[in-house]
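[1] A structural model of the following input is requested.
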Amino acid sequence: MGSKKSRLRLDDQLCFALYAATNALVRAYRPMLAELGLTYPQYLVMLALWQDGTTAIHALAERLQLGSNAVTPLVDKLEAAGFVTRTRGADRRVVLVALTDVGFHLEADVSAAQQSVVCRTGLADRELADLRQELKDLSERIAAAGAVTVDEPS
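    Next up is the predicted model:
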């Protein structure tokens, strides 16, 4: 076992490169968001609300590619911080999340933090757009392929 060369090398794995890049980005955001009273996952919820407006919890979870059970505690914290409110829709089973005035105005401060992280990437606007599109396309191709089991040929 000790002398056989492994065919699987950490440095050759796309998943590890994506994981390391994601961790680096989150670490870059963390202190700036903390000053504004947000965690990175809460920031993602706020981004969706700034873009889409009032949204049902289940739609917010779908938008963030998370389960509703993962989004609800984030919304709880955002509501406690005064950034969002929750109300029931016409269908009482639907919980709507809306920005408060404080949450709406927080976008300007968060925008400055986001621009700082973008500068730290060293990528030009076109390079950022191309990378973002490649990653979106990759996600869609993997999702379209569905779950692959060990027995299936790849």
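
[2] going forward, measure contacts and count neighbours with C-alpha atoms only.
    OK.

[3] can you show me the strands along this protein?
    Listed in chain order, the strands of the chain (DSSP state E) span 55-56, 84-88, 95-99.

[4] now the residue minimising distance to the centre of the chain: how far from residue 130?
    The residue lying closest to the centre of the chain (Cα atoms, centre = their mean) is residue 44, at 4.9 Å. Using Cα to Cα, to the nearest Å, residue 44 is found at 21 Å from residue 130.

[5] still on that earlier bit, of the strands of the chain, which is nearest residue 106?
    Nearest to residue 106, of all the strands of the chain, is strand 95-99, at 9.9 Å by Cα to Cα.

[6] re the thing from before, how about CSV for the strands of the chain, with mean neighbour count and distance to residue 117 added?
    What follows is the strands of the chain, written out as CSV (neighbours: other Cα atoms under 10 Å; distance: least, Cα to Cα, whole Å):
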stretch, mean neighbour count, distance to residue 117
strand 55-56, 18, 27
strand 84-88, 16, 25
strand 95-99, 20, 24
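
[7] format those as CSV; extra columns: distance to residue 14.
    Below are the strands of the chain laid out as CSV (distance: least, Cα to Cα, whole Å):
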stretch, distance to residue 14
strand 55-56, 34
strand 84-88, 37
strand 95-99, 36
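
[8] now show me the structure for the sequence below, then we'll compare the two:
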Amino acid sequence: MKPQLQLDKQLCFALYAASRAMTQAYQPLLAPLGLTYPQYLAMLVLWENDDISMKQLGERLQLDSGTLTPLLKRLESAGLLQRRRSSSDERSVVIRLTAAGKQLEEQAATIPGTLSCRFGDVGSERSAQLRDTLQQLTRLLQGCTLP
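    Model (predicted):
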């Protein structure tokens, strides 16, 4: 076997495994809120910027409308948000939190701290460095064109 093809030497696999582990770490914290991890990410954006277009939400989450629409429909069915056509542009859908969606922010506020306790000695500074490195990697990959 060629050494460059060994699974444990692949950055892509390390990122994949870390992403799965992170998602699994969040599951027990999100279950009481009735949220999946992707729904939680959408709610994070909405708690930051309520009353935004679906296009803006998709851009922030880096999701296309085909992935985002079913996720938003489930959140709407749960009574956490409303989707409405924009009054200024019929083609645009605006997402707005309901009172229940806004209240959920209070319950979710403890999640980052609870999860950071699981990181052990990584600490907030190291965590910020890891986040910044991953964000830089994302930007590099998004700008990369392959033959």
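
[9] ok, back up a step: residue in the second structure paired with the residue nearest to the centre of the first structure?
    Here residue 44 of the first structure is matched to residue 41 in the second structure, going by TM-score structural alignment.

[10] apart from its neighbours in sequence, what residue is nearest that match?
    Counting by Cα to Cα, 6 or more residues apart in numbering, the nearest residue to residue 41 of the second structure once its immediate chain neighbours are dropped is residue 61, at 7.4 Å.

[11] neighbours of the one you found, how many?
    15 (other Cα atoms under 10 Å).

[12] translate it into the numbering of the first structure.
    Taking TM-score structural alignment, residue 61 of the second structure has residue 64 as its aligned residue in the first structure.

[13] from residue 36 of the first structure, how far off is that match?
    Taking Cα to Cα, one finds residue 64 of the first structure at 21 Å from residue 36 of the first structure.

[14] what's the answer for residue 131 of the first structure, then?
    According to Cα to Cα, residue 131 of the first structure stands 28 Å off from residue 36 of the first structure.

[15] residue 111 of the first structure too?
    Per Cα to Cα, residue 111 of the first structure is found 11 Å from residue 36 of the first structure.

[16] any residues in contact with both of the two?
    Common contact partners of residue 111 of the first structure and residue 36 (Cα atoms under 8 Å, 6 or more residues apart in numbering): none.

[17] doesn't residue 43 make contact with the residue nearest to residue 41 of the second structure?
    No: checked against Cα atoms under 8 Å, the pair residue 61 of the second structure and residue 43 is beyond contact range at 10.5 Å.

[18] gap between the two ends of stretch 72-91 of the second structure?
    Using Cα to Cα, the two ends of stretch 72-91 of the second structure sit 17 Å apart.

[19] same check on stretch 72-81 of the second structure?
    Using Cα to Cα, the end-to-end distance of stretch 72-81 of the second structure comes out at 8 Å.

[20] corresponding residues in the first structure for that stretch?
    Under TM-score structural alignment, the match for stretch 72-81 of the second structure is residues 75-84.

[21] in the matching stretch, what counts as buried?
    For stretch 75-84 of the first structure, a neighbour-count test (16 or more other Cα atoms under 10 Å) marks 75, 77-79, 83-84 as buried.

[22] over to stretch 21-32 of the second structure?
    Within stretch 21-32 of the second structure, the residues that qualify as buried are 26, 29-30, counting by 16+ other Cα under 10 Å.

[23] report the aligned residue range of the first structure for it.
    Going by TM-score structural alignment: stretch 21-32 of the second structure matches residues 24-35.

[24] list of residues touching the matching stretch?
    Here stretch 24-35 of the first structure makes contact (Cα under 8 Å, 6+ apart) with 39-40, 43, 110, 113-114, 117.
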